[in-house]
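>>> okay, here's the prediction I keep looking at, along with the sequence it came from:
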Amino acid sequence: IIIMWKILIFYLFLELIHGNYTDPIYPISNPCLAILDRLSDMSSAFLNCAVSRARPFKLCEGCVDTYARLQDLVGLLDLTYSDVDRTITCKRFLESYDSIQVVAQLISFVHNIWGLSYCDNCIKNYKDTNGTTDYSLTNHTIKFVQKKLNFDLCIFNATGRMVPIIPIDLNVTLNTNVCTVRTTVYNEINEFFIQITRDNKNGVCMDIV
């Protein structure tokens, strides 16, 4: 509900700022308005992506493309000007019409989601290049994913069933002998996760939690 209200307020702000200005400093074809439109689209796309990947949690890798594009647009606010004399940046231009700082609050909200998910601890070097998002996974993430795949394969070979998305009690769901035989595989992934928590003291990427 909070997300929907933020999006609604943002769209109301768009309607307000898209007025027919006669002041030559704010021409109708202002490039800042084009950035604002794209910022609106990317913010909405990221929030929709975040909600859809909240369970199971795969926000970081699943939404990195929209987040990278959003970051690129945020950077343009300080690099693009609203006037021909290049004295008023788009950031200043938008702030002058945004008394409650809707744009700044929405950007901060998106950054908080990304930050609280500790996505930078599993994804690095993400950037938008001509509409294509490039990124790479950290070494810890690559190793953990491989160990997780080995564990899932181990369970499948023993039971003929894939490990479900929703966490299960292995002692109840699987045969006790199977769990005992596969203890080494489980301990290996568990110990590696503990190592990740030690190496990333500020927080573990939620994609692998």
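Thanks, I have it. Residues are numbered from 1 along each chain as shown.

>>> from now on I want contacts and neighbour counts done on CA atoms only, so please keep to that.
OK.

>>> where does the residue of the chain positioned farthest from its centre land in three-state SS?
Relative to the centre of the chain, and counting by CA atoms, centre = their mean, the farthest-placed residue is Asn177 at 40.5 Å. Using DSSP: H, G, I helix; E, B strand; the rest coil, the structure places Asn177 in helix.

>>> check Asp134 too.
When classified by three-state DSSP, Asp134 comes out as strand.

>>> quick one: contacts for it?
Applying CA atoms under 8 Å, 6 or more residues apart in numbering to Asp134 gives the contacts 65, 125-128.

>>> alright, now check it against this:
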Amino acid sequence: MAYTILVFNILLITILIYHAVGREVPSACNDVRDQFAVAISEFTWCSINSSRPIKLCENCADYYINIISTYQNMSEVKSVNGTPCLDYFVNLDRLQIVETQYLSSVDLWNRGKCYECYVAANGTQSRERSNEYKQFMNYYESYNSCVTNNHDNPCPNCMDSYDLLQNYFLGISNSNERISFCIDLADLMNSTWTYWGENCCKYRKHHEYIFIGSTIGVIILTIFFYIGVQFCAEKRVPTIIQQTRFAESLSSLRN
């Protein structure tokens, strides 16, 4: 079924482009046009099949790079009269089919912030994973392995792995004024939070209640201690020193 949709999309885009620009498209531009149509169709197919769980950035990078490459080829390959092939599919197309499909794919990739999962090479998308992506996956694989090996009681045994994963994700999400990280990792972290919240929050709250109860108990005991000291301590009566006769005589002489 998926391959049927892929073939249908290729044929549809090719037919639309062909009719939009008329029958005057130079034969030299047909190949690059078809390559672009295939790249768009493959990326569309991949993005739909990677929508849940979200693995758009991981699965569709090659297809997205092909879109960028084939679109650039249309501007570099020229017809017999020296006109770039892209002009036939953009400037002479009132529906802007090629441009619309291209910008739609770029917008989807950017909205998912997939570029943050990869290293930029000369300002363009590369296939090399970013250091943040690699480090996050290391923490996640450690956490996931811990949960798998401790499925009967993961909360106390995997707390440290969970904290490392969560703290690292929050760190890379807030660095360099980033609102969030690439959608694949954000979705993976959301799933982790959901699992941990449903299974382990009670465990964490139990320990927090013990700490809070202990703190309150210490405060109450301290208060009672000071109250007891006030009532039980021996009250001291100030000592009055009586003046001697010599002091009284000396005082009368001065007067």
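Noted; the coordinates are in hand. Just so it is clear, the structure is predicted and the values come from calculations on it, not from any experiment.

>>> which members of the contacts of Asp134 of structure 1 define the maximum pairwise distance?
Asp65 and Asn125 (11.8 Å; CA to CA).

>>> these two: who's more crowded?
Per other CA atoms under 10 Å, whichever of Asp65 of structure 1 and Asn125 has more neighbours is Asp65, with 21 against 12.

>>> mind checking what that one lines up with in structure 2?
For Asp65 of structure 1, the aligned residue in structure 2 is Asp62 (criterion: TM-score structural alignment).

>>> number of nearby residues for the residue nearest to its match when sequence neighbours are not counted?
Counting by CA to CA, 6 or more residues apart in numbering, Asp62 of structure 2 lies nearest to Arg127, which is 7.3 Å off, once chain neighbours are set aside. For Arg127 of structure 2, the count of nearby residues is 14 (other CA under 10 Å).

>>> which residue in structure 1 lines up with Arg127 of structure 2?
Match for Arg127 of structure 2 (TM-score structural alignment): Tyr135.

>>> now do the strands in the stretch 1-150 of structure 2.
118-121, 124-129 (DSSP state E, counting those that start in this stretch).

>>> winner for burial among these?
Compared across these, strand 118-121 shows the largest average neighbour count, a mean of 16 (mean count of other CA atoms under 10 Å).

>>> same for that strand, what does it pack against?
For strand 118-121 of structure 2, the packing partners by 3 or more CA pairs under 8 Å, 6 or more residues apart in numbering; DSSP states H and E come out as strand 124-129.

>>> and the strand it packs on, how far from the chain's centre?
18 Å (CA atoms, centre = their mean, to the nearest Å).

>>> same check on stretch 78-87 of structure 2?
Put simply, stretch 78-87 of structure 2 sits 43 Å off its chain's centre (CA atoms, centre = their mean).

>>> now do the buried residues in it.
78-79, 84-86 (16 or more other CA atoms under 10 Å).

>>> hmm, who's touching it?
Contacts of stretch 78-87 of structure 2 (CA under 8 Å, 6+ apart): 26-29, 71, 74-77.

>>> touching, Gly62 of structure 1 and Arg53? I think so.
Yes - when contacts are counted by CA atoms under 8 Å, Gly62 of structure 1 is listed as touching Arg53 (7.3 Å).

>>> His140 of structure 1 is in contact with Ile196, isn't it?
Yes - between His140 of structure 1 and Ile196 a contact is recorded at 6.9 Å, counting by CA under 8 Å.

>>> re the thing from before, closest to Ile17 of structure 2 out of the strands of the stretch 1-150 of structure 2?
Closest approach to Ile17 of structure 2 among the strands of the stretch 1-150 of structure 2 (CA to CA): strand 124-129, 26.4 Å.

>>> re earlier: would you turn the strands of the stretch 1-150 of structure 2 into a markdown table with distance to Arg111 of structure 2?
Shown next, in a markdown table, are the strands of the stretch 1-150 of structure 2 (distance: least, CA to CA, whole Å):
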| stretch | distance to Arg111 of structure 2 |
| --- | --- |
| strand 118-121 | 15 |
| strand 124-129 | 15 |
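
>>> quick one: closest of those to Asp34 of structure 2.
Of all these, strand 124-129 comes closest under CA to CA, at 22.0 Å.
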